[in-house]
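J.: below is the sequence, then the predicted model.
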Amino acid sequence: MELRPAFRINGFLMLAVLLVATVAAGAVVVFAIGTAADGGGVGAVLVGVVAGCIGLAALFGLTGLVIVNPNEARVIQFFGRYIGSISDPGFFWTVPLTDRRRISLRVRNFETQKLKVNDADGNPVEIAAVVVYKAVDSFKAAFAVDDYEQYVETQSEAAVRHLATIHPYDSHDDIRTSLRDGAEISEELTTELRERTATAGIAVLEARITHLAYAPEIAQAMLVRQQANQVVAARARIVEGAVGMVGMALAKLADEGMVELDEERKAAMVSNLLVVLCGDRPTQPVVNAGSLYN
């Protein structure tokens, strides 16, 4: 079975018809009772019985009136059988004596708890996410799962756990996507949740990581590691710049012919320049008062 619209009629029109039928049937019953009391015979009794049945049917018909609020659906069941859904807001009349289950179509959000899992590198991390979703298929939301809200919560936590296990907290290369790459991780989490919740008639609009941190027991060690990585990256940048400056200096000297250096003197100059440029402390220059070769 699949989602389909339920039979419905304008509620105000049917309310007026049923009220008129009820009042008219009541008047006929009263008239028939009076006629029978005056010796009107069997015909008056039969008319009264028919009018009474019509009045009871009209009263039962009043049970078919239903109000549907905006961003809401009513799933209609007739003695356990699904006969359709009403998603348009308004006042309607549908099949009487039916069960009309309310399904909210409003946008909702759910924030998972802080989950403690091991990332792709085996480091324990704490992670949480917020999921924005809405029900788009009232039939699946009502009958495919027991409780679609609880289903979304369970699948959200499962998806977040799975995401954390296949990505590292922090990536030191451009090959792997880390949990700190917000846009890519959010898109991947949203896609996975859409696949998981489609069974329940749920559309996931957005999913984002709201909390990400190393577990307390390794947080200090990871902080030291991150600081070391930053120091290494900074020193690598300094060395790269220093090598470029040394090459530029040697090329400039050669182009202008200021001094001719053999390979040994070039190596000494390169060594001295790299020490000056790459050192983390101010250098103390030594002035050579003699010949360049002494």
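T.: The structure has been received and is ready for your questions.

J.: every contact and neighbour count from this point should use C-alpha atoms.
T.: OK.

J.: for Val42, grab the count of nearby residues.
T.: The number of residues packed around Val42, counting by other Cα atoms under 10 Å, is 10.

J.: mind checking how far it is from Cys53?
T.: The gap separating Val42 from Cys53 is 17 Å, by Cα to Cα, to the nearest Å.

J.: now swap in Ala183 and tell me
T.: Separation of Ala183 from Cys53 (Cα to Cα) stands at 66 Å.

J.: out of these two, which sits in the more crowded spot?
T.: Each of Ala183 and Cys53 has its neighbours counted (other Cα under 10 Å); Cys53 has more, 15 against 12.

J.: for that one, pull up the helix or strand it's in.
T.: Taking DSSP states H and E as the criterion, the element that holds Cys53 is helix 42-61.

J.: so which elements touch that helix?
T.: Based on contacts counted as 3 or more Cα pairs under 8 Å, 6 or more residues apart in numbering; DSSP states H and E, the elements that helix 42-61 packs against are helix 11-37.

J.: what comes up buried for the helix it packs on?
T.: Using 16 or more other Cα atoms under 10 Å as the test for burial, helix 11-37 gives 11, 14-15, 18-19, 21-22, 24-29, 32-33, 35-36.

J.: included below, for side-by-side comparison, is a second structure:
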Amino acid sequence: MKTEKIITPPSGYAALALFIILVVSAGICMVSEQIAIGVIVGLAAFVFVLSGLIIVNPNESKVLTLFGKYVGTVKHDGFFWVNPFTVKKRVSLRAFNLNGQQLKVNDKIGNPIEIAAVIVWQIKDTANAVFAVENYVQYVDIQSEAAVRHLANLFPYDNLEDELATITLRGGAEQVSVLLEKELNERLDRAGIEVLEARISHLAYAPEIAHSMLQVQQASAIIAARRLIVEGAVGMVEMALIKLSEKNIVELDEERKAAMVSNLLVVLCGDKSVSPVVNTGTLYH
């Protein structure tokens, strides 16, 4: 890989003044009928002076090569003059946004999911960006897609099927973004590119399993709610029995306690309103 070399060429204003002087001199020679000299001076002004003038805008650079050899990179904005025979390639130093397309991949468990990422990147080494890869924009696009696919294979979508998972694509957005940014920087370092930010912008189950996974999530939520209701109901029944025993309101044998517990659990855990039944007899008649 090439090592970036930053250079500062001479000011272009002096070269522009020389160009004007040469053009005026060529005109004077033509008027004085010294046509050959005028043509030579005019050609020298355009070929050796004018063609070497370059303008570098803010957050831009010019990569210079002379007869196939890397000369250096002009990163300072301004008006300069360089060797007219150098090849000048403009390279932007601005930050780029890559809005990745939605990819259909399998997560760690094997469930098909749709995932996409937004990546902010910029060039930090112009020499590597120009000479190490064929097309650095295309290189970023392809490597970003590969990194997102690899990341999706490392983690499950959520922990419904993998309860031991500490990081999931849905629940661990911050950790996933950090890992994605790290992997992208490793992949794009060859091209002299730095990733400033990388985040998952779209995440969903694939359409063919989305309905089934929604049912799984709903079932999981119902089970969790029922578990909480049962735990609360058991606590309330226990408290009721303790209070009845402490205040000697009624003496209950084991069979009556079992009947009371059964009735209270039905009332407290049922998902429908209960219709009370008045018992005028006893449990034994």
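T.: Thanks, I have the structure now. Computed from a predicted model, the values in this text were never measured in an experiment.

J.: what's the TM-score here?
T.: Here the TM-score of the superposed chains, computed with TM-score structural alignment, normalised by the length of structure 2 as the reference length, equals 0.84; 281 aligned residues with a Cα RMSD of 3.1 Å.

J.: ok, back up a step: gap between the helix holding Cys53 of structure 1 and the chain center?
T.: Using Cα atoms, centre = their mean, to the nearest Å, the distance from the centre of helix 42-61 of structure 1 to the centre of the chain it belongs to is 56 Å.

J.: quick one, that helix and helix 11-37 angle?
T.: Following axes from the mean of the first three to the mean of the last three Cα atoms, to 10 degrees, one obtains 160 degrees for the angle between helix 42-61 of structure 1 and helix 11-37.

J.: next secondary structure after helix 42-61 of structure 1?
T.: strand 65-68.

J.: average gap between that following strand and structure 2?
T.: After superposition onto structure 2, strand 65-68 of structure 1 sits on average 0.9 Å from its aligned residues (mean Cα distance after the TM-score superposition for structure 1).

J.: helices of structure 2, start to end?
T.: Using DSSP state H, the helices of structure 2 run over 12-31, 35-44, 126-131, 136-154, 173-188, 207-246, 254-269.

J.: counterpart of Pro207 of structure 2 in structure 1?
T.: Under the alignment (TM-score structural alignment), Pro207 of structure 2 pairs with Pro216 in structure 1.

J.: where in structure 2 does stretch 109-123 of structure 1 fall?
T.: By TM-score structural alignment, stretch 109-123 of structure 1 lines up with residues 97-111 in structure 2.

J.: show me what the matching stretch is in contact with.
T.: Contacting residues not belonging to stretch 97-111 of structure 2 are listed as 112-121, 141, 144-145, 149, 152-157, 161-162, 202, 205-206 [Cα atoms under 8 Å, 6 or more residues apart in numbering].

J.: now it, how far from the chain's geometric center?
T.: For stretch 97-111 of structure 2, the distance from its own C-alpha centre to the chain's C-alpha centre is 12 Å (Cα atoms, centre = their mean).

J.: cool, and stretch 9-23 of structure 1?
T.: Using Cα atoms, centre = their mean, the distance between the centre of stretch 9-23 of structure 1 and that of its chain works out at 44 Å.

J.: cool, and stretch 54-64 of structure 2?
T.: On the basis of Cα atoms, centre = their mean, the separation between the geometric centre of stretch 54-64 of structure 2 and that of its chain is 29 Å.

J.: for that stretch, buried residues please.
T.: In stretch 54-64 of structure 2, the ones that count as buried by 16+ other Cα under 10 Å are 54-56, 60-64.

J.: which one of these sits closest to Ala129 of structure 2?
T.: For Ala129 of structure 2, the nearest member of the buried residues of stretch 54-64 of structure 2 is Val63. The distance, counting by Cα to Cα, is 10.2 Å.

J.: chain neighbours aside, what residue packs nearest to the residue in structure 1 that the closest one lines up against?
T.: Per TM-score structural alignment, the equivalent position to Val63 of structure 2 in structure 1 is Val75. With Cα to Cα, 6 or more residues apart in numbering as the measure, Ser85 is the residue that lies nearest to Val75 of structure 1, at 4.5 Å, once sequence neighbours are left out.

J.: am I right that that neighbour is in contact with Leu3?
T.: Yes: if you go by Cα atoms under 8 Å, Ser85 of structure 1 and Leu3 touch, sitting 7.1 Å apart.

J.: neighbour count for those two, which is higher?
T.: Neighbours around Ser85 of structure 1 and Leu3, counted as other Cα under 10 Å, are more numerous at Ser85. The numbers are 24 against 15.

J.: and the end-to-end length of stretch 159-168 of structure 2?
T.: In stretch 159-168 of structure 2, first residue to last residue: 7 Å (Cα to Cα).

J.: contact partners of that stretch?
T.: The list of residues contacting stretch 159-168 of structure 2 from outside it, by Cα under 8 Å, 6+ apart, reads 109, 155-158, 175-176, 217, 220.

J.: ok, now with 7 Å
T.: Contacts of stretch 159-168 of structure 2 with the rest of the structure, by Cα atoms under 7 Å, 6 or more residues apart in numbering, involve 155-158.

J.: on that earlier part again, for the helix holding Cys53 of structure 1, buried residues please.
T.: Within helix 42-61 of structure 1, the residues that qualify as buried are 44-45, 47-49, 51-52, 54-56, 58-59, 61, counting by 16+ other Cα under 10 Å.

J.: thank you kindly, that will do.
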